[in-house]
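> Below are the sequence and a predicted model for it; my questions follow.
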Amino acid sequence: MRINSRALTRFGAVTWEQIADRIEKWTAPHAPVMADLVAGIRTSAADRLAGFMSMHDLAVTTTPIPDDGPIDVIWIRPQPADSPHSQDILIEHWSATGRDDRIARPAPEAVALFWRFTHEKWGIHPSHPR
């Protein structure tokens, strides 16, 4: 049976400190909410979530990361908008089951939306154990 999904089969996690540094240097000037999101993960869920960056996008999964996939991933992507002052964020869940979800919201709603995704998909709340 072939699963129709974009779930990853490998996840090249790096430390949250490396991610925070990269966001500060490259992403925060264009999407400051990404720094807020990573700060929240670092203080309340770094032991339960792993991440890596692809250009300006952040990929997050649960720990421990399986050695063989597929691996559910939540992607957080700053989105260019029609207005130069808009900073929409796209959050996508790439599921191992093929039931992918995606929602775009204005930046002020992105952190709450991310935690909604982690709760609905993985049962993870900030500062609460699985």
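Looks like it came in fine.

> contacts and neighbour counts: CA atoms only from here.
Noted.

> I'd like to know how many residues surround the closest residue to D72 other than its chain neighbours.
Among residues not flanking D72 along the chain, S95 sits closest, at 4.7 Å (CA to CA, 6 or more residues apart in numbering). Residues lying near S95 (other CA atoms under 10 Å) number 21.

> and the comparison structure, right after this:
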Amino acid sequence: MAARYPDFQYLVDIVDSVIDSGADALLAGSTSMHDLMVVPRPVGAEVREMIAVRAPGSMRPGPAGQVRIEHLSSTGRNDCIDRPPSEAVPLFWRFVIEKYGIRPPLRPNCSDLTK
């Protein structure tokens, strides 16, 4: 989708950052009308909270030219921040760390393996 519609690239960047960091073992994701919905693993029978990364054309869009990331909670203490797409990945991790207490596992990069 992002290859055809570059406005979706920040969603790919977020997914890539989860996979590259090894956090795919800690987070589960799905899409809903292009929005990216993320919950901590293991996923129980009932989901009580989730982080939603709103896509262009979302039913709950942010301001034009901005990415909206929301924490949706069964307690009603929802949180929402809009930022430029260039800040999507750090903003996503801020939400994951603050809301779920999950930090991505540290993985050595390729240059570390050659030392």
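Right, received. Where do you want to start? Nothing here was measured: the structure is a model prediction, and the numbers come from that model.

> Got a TM-score for the pair?
Overlay of the two chains. TM-score (TM-score structural alignment, normalised by the length of structure 2): 0.76; 100 aligned residues with a CA RMSD of 2.0 Å.

> The residue nearest to D72 of structure 1 corresponds to which position in structure 2?
By TM-score structural alignment, S95 of structure 1 lines up with S73 in structure 2.

> you'd agree its match is up against M50?
Yes. The criterion here is CA atoms under 8 Å, and S73 of structure 2 meets it with M50 at 6.7 Å.

> Show me which helix runs longest in structure 1.
If you go by DSSP state H, structure 1 has its longest helix at helix 107-122.

> mean shift between it and structure 2?
Helix 107-122 of structure 1: mean distance to aligned residues in structure 2 after superposition is 0.6 Å, counting by mean CA distance after the TM-score superposition for structure 1.

> Could you tell me where that helix falls in structure 2?
Aligned by TM-score structural alignment, helix 107-122 of structure 1 falls on residues 85-100 of structure 2.

> ends of that stretch, how far apart?
22 Å (CA to CA, to the nearest Å).

> Excluding chain neighbours, what is closest to D79 of structure 2?
Per CA to CA, 6+ apart, closest to D79 of structure 2 is H71, 5.1 Å.

> what's the counterpart of I41 of structure 1 in structure 2 in contact with, if anything?
Superposed on structure 2 with TM-score structural alignment, I41 of structure 1 falls opposite V18. Residues in contact with V18 of structure 2 (CA atoms under 8 Å, 6 or more residues apart in numbering) are D24, L27, P104.
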